[in-house]
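*Asks:* Here's my sequence, what's the structure:
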Amino acid sequence: MSITAYEGLFEGEAAVWLKAGRYEAAILPHIGGNLICFRDTENGYRFLHEPGAEEMEAFKASPGIHGIPVLFPPNRYEDGEFPFNGKTYHLPVNETATGNHLHGFLHTAAWEVEEFGVGKSESFVTVAIKVDENHPSYQYLPFKYTVKLRYTLGEGGLSQHLQVHNDGEELMPCLLAFHTAINAPFAPGSTPQDYKVKLTIGERWELNERMLPTGAFQELTADEIALRDEGLYPFYAPMDNHYTAVAQNGRNRMELTDSKSGVTLVYDVGTSYKQWMIWNNGATEGFFCPEPQINLVNAPKVDLRAEEIGLFSLAPGEYWEETGRLYVK
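*Replies:* Now for the predicted structure:
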């Protein structure tokens, strides 16, 4: 099996490419540490929603719906207010339609390549971002921390290892998600109608007109029960829905099955992600985003137990880490 890792370009942007046998992947360190493509070159599968040459400028301006963007802190915060540990921090209101802050700071920031290379049976890359008083986001969330993201490519597909370290001297919030954009169809010759998605959802959070949780749950519809149990067409209705994550058979994952090719893409995200967002661009065929999320939307302002809503914190010197994997069965 041919295995390589090298610096190159993706649509004109600096990238690190990984190759291992039939698989290839590329990461854009300077655009949010975004893993922008994951492909099976033998079968022509393109699993992630990639920006084409004509989309690169829009992607760079708003890198939220291509590849695997890192959101920290993720999703919406009411009026940009972020109360934590007795203080209230103020994030910029960047979603005018709702008057909320959306998606944090890391998906648009420049990350650094720590290392890349090859092992006996896989290629790998590690990127990192260090936030301190010199980082632009520190003015909004004045915490010192380092986030490291390592991707490994091999026979078992694409593995992801994420680590957050509190570099500072006070308790910090650890709220994070991936806005993962999955193609449906991912196989040439297949249509969106050939696809079913299954997701380890539990209960659906009720959201108000500003897309913020009320703290109450809504009863799952028959379609959502199918989404949980046997799978359904990813574009059956517009989805911008928020669910608790409930592991099945010990795993927290999305499964996307192409009935025409008889292939299932598995996105196993680990059980530290307590919530799922699922967004399908207004039921527009082509791609959708199953988003594993540590925390409930607007968690710092929701009056529920911290553990229940994923309102995680890190003490000075502490680490939080989780792994994920995209693979085919």
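
*Asks:* only C-alpha atoms for contact and neighbour calcs from this point on.
*Replies:* Will do.

*Asks:* Tell me where the stretch 151-300 of the chain has strands.
*Replies:* Shown for the stretch 151-300 of the chain, the strands assigned by DSSP state E, counting those that start in this stretch span residues 157-166, 172-173, 177-178, 182-184, 195-199, 201-207, 213-218, 240-245, 253-258, 263-268, 275-279, 286-293.

*Asks:* what comes into contact with the second one?
*Replies:* Strand 172-173 is contacted from outside by 84, 143, 166, 311-316, using CA atoms under 8 Å, 6 or more residues apart in numbering.

*Asks:* Inside strands: which ones of these?
*Replies:* If you go by DSSP state E, the contacts of strand 172-173 have 84, 166, 313-314 in strands.

*Asks:* I'd like the structure of this one too, to check against the first:
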Amino acid sequence: MQESRTGRQVTLRRGAQRAVIVELGAALRSYAVGERAVIAGFGEQALITGGRGQILVPWPNRIGDGRYSWHGEALQLPLNEPTAGNAIHGLLRWVAWRVVEATDSRAVLEVTLWPQPGYPFHLAVRAAYVLGESGLEVAVTARNLDVRAAPYGFGQHPYVTAGTAVVDEAMLTVPARTWLRTDERGLPVATEPVAGTAYDLRAPKVVGDLRLDTPFGDLDRDADGRAVVRLAHPSGESGTDVWLGEGADYVQLYTGDTLPSDERRRAVAIEPMTCPPDAFRSGTGLISLGPGERHTVRWGITPWGAAHGVTILPE
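*Replies:* From the prediction side, this is the model:
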């Protein structure tokens, strides 16, 4: 049997729900209810493209020039988005995480982030995935093992579907009062109100030809403290919610316009983030994780409605 190119596959099941977590990067490879794909994932033997399902630590999104200063020390990260001159999506996407717990409905993976050029800090990171009655819940905790404070941010990159062939047909709701205008490198240049713009998605709106690779902030939250981004089928009878718990103060939306042609605009990446792009340079939303301190972010996916004859979850 051919060994998986994404490492150990941990399959979670609960009722009609099924999710697969992989050893490589502790990424969420797939999530489905019955025959309905809730996310657009990747194959067991595939090279992960577009950041699908990956955990983005110790920073999400981009750092311009990969260059930042921390407590007076100038630091330089590798530029792994060379065409734009950015360091992108952290340092743990392409390393093997340890599976420390695996049950029918729960998986926990851990990894050590060792001090290295550009990020000379020592962290332990733990990712817990749980399938519950209301969908998939994810909790990612970082603990600083170092003797000094470390800059820290988190993001994760699921590509969400709503049962449409392309995202143009889907309805999108984003409870954000501001959006971040970015330059050609994907770096923020201004924070602007969504009111009166194409980025005002506080009420459901057909995606249409809207092209998004856009950060949003000032999120409105429900009584449980969650900000809920919804991608719904145009019928209004089914869809997928991504909820952002406390600490996930920003969300990046990406309609996949720059992906390979066979993957383009098939799903919307809905990325919970603790900070906006370029936070290591701007300081906006950046977490200073002191020695011994922990930081946990919780987010999750709730499919709802019915599809393929399977009743999924209540709205």
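
*Asks:* quick one on the thing from earlier: what would the ones in strands among the contacts of strand 172-173 of structure 1 look like in CSV with neighbour count and distance to Val70 of structure 1?
*Replies:* Formatted as CSV, those follow (neighbours: other CA atoms under 10 Å; distance: CA to CA, whole Å):
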residue, neighbour count, distance to Val70 of structure 1
Phe84, 16, 21
Asn166, 24, 17
Ser313, 18, 18
Leu314, 19, 18
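
*Asks:* Glu322 of structure 1: which of the strands of the stretch 151-300 of structure 1 is closest?
*Replies:* strand 157-166 (5.5 Å; CA to CA).

*Asks:* Residue in structure 1 paired with Val147 of structure 2?
*Replies:* Superposed on structure 1 with TM-score structural alignment, Val147 of structure 2 falls opposite Glu169.

*Asks:* Relative to Ala315 of structure 1, how far out is that match?
*Replies:* Distance of Glu169 of structure 1 to Ala315 of structure 1, given as CA to CA, to the nearest Å: 8 Å.

*Asks:* Please apply the same query to Arg204 of structure 1.
*Replies:* For Arg204 of structure 1 relative to Ala315 of structure 1 (CA to CA), the value is 31 Å.

*Asks:* Hmm, Ser30 and Gln17 of structure 2 touching each other?
*Replies:* No - here Gln17 of structure 2 does not reach Ser30: they are 10.6 Å apart, not a contact under CA atoms under 8 Å.

*Asks:* wait, isn't Leu286 of structure 2 in contact with Asp278?
*Replies:* No - between Leu286 of structure 2 and Asp278 there is no contact under CA under 8 Å: 9.5 Å.

*Asks:* The two - which one has more neighbours?
*Replies:* Applying other CA atoms under 10 Å to Leu286 of structure 2 and Asp278 shows that Asp278 carries more neighbours, namely 26 against 19.

*Asks:* Please name the nearest non-neighbouring residue to that one.
*Replies:* Nearest residue to Asp278 of structure 2, sequence neighbours excluded (CA to CA, 6 or more residues apart in numbering): Ile63, at 4.4 Å.

*Asks:* Please apply the same query to Glu170 of structure 1.
*Replies:* Closest residue to Glu170 of structure 1 apart from its sequence neighbours, by CA to CA, 6+ apart: Pro316 at 5.6 Å.

*Asks:* dump the residue contacts of the one you found.
*Replies:* By CA under 8 Å, 6+ apart, the contact list for Pro316 of structure 1 reads 166-172.

*Asks:* What's it aligned with over in structure 2?
*Replies:* Alignment note: Pro316 of structure 1 maps to Pro291 in structure 2; criterion TM-score structural alignment.

*Asks:* ditto for Thr244 of structure 1
*Replies:* Per TM-score structural alignment, the equivalent position to Thr244 of structure 1 in structure 2 is Gly217.

*Asks:* for that match, what are its contacts?
*Replies:* Listed by CA under 8 Å, 6+ apart, the contact set of Gly217 of structure 2 reads 176-180, 249-251.

*Asks:* Check Pro158 of structure 2 too.
*Replies:* 28, 39-41, 52-54, 269-271.

*Asks:* List buried residues within these.
*Replies:* Those of the contacts of Pro158 of structure 2 that meet the buried threshold are 28, 39-41, 52-54, 269-271, by 16 or more other CA atoms under 10 Å.

*Asks:* which among the residues you listed gets closest to Leu109 of structure 2?
*Replies:* Checking these against Leu109 of structure 2 with CA to CA, the nearest one is Leu28 at 11.6 Å.

*Asks:* can you tell me how far the closest one sits from Ala40 of structure 2?
*Replies:* 10 Å.

*Asks:* Touching both of those two, which residues are there?
*Replies:* By CA under 8 Å, 6+ apart, Leu28 of structure 2 and Ala40 have these common neighbours: 52, 158.

*Asks:* what does the longest helix that structure 1 contains rub up against?
*Replies:* Taking DSSP state H as the assignment, the helix of structure 1 that covers the most residues is helix 222-229. For helix 222-229 of structure 1, the surrounding residues in contact (CA under 8 Å, 6+ apart) are 197-202, 232.

*Asks:* Read off where the strand or helix carrying Ile63 of structure 2 ends up in structure 1.
*Replies:* Counting by DSSP states H and E, the element that carries Ile63 of structure 2 is strand 62-64. With TM-score structural alignment applied, strand 62-64 of structure 2 matches the range 76-78 in structure 1.

*Asks:* Mean deviation, the matching stretch versus structure 2?
*Replies:* Its aligned residues in structure 2 lie a mean 1.3 Å from stretch 76-78 of structure 1 after superposition (mean CA distance after the TM-score superposition for structure 1).

*Asks:* I'd like to know how far the aligned partner of Lys87 of structure 1 in structure 2 sits from Ala150 of structure 2.
*Replies:* Residue pairing (TM-score structural alignment): Lys87 of structure 1 is matched to Glu73 of structure 2. As judged by CA to CA, Glu73 of structure 2 and Ala150 of structure 2 stand 12 Å apart.

*Asks:* Please identify which of these two sits among more neighbours.
*Replies:* Remark: of Glu73 of structure 2 and Ala150, Ala150 carries more neighbours, 23 against 7, as counted by other CA under 10 Å.

*Asks:* residues near Met254 of structure 1, how many?
*Replies:* 25.

*Asks:* Could you do Tyr233 of structure 1 as well?
*Replies:* Neighbours around Tyr233 of structure 1, by other CA under 10 Å: 19.
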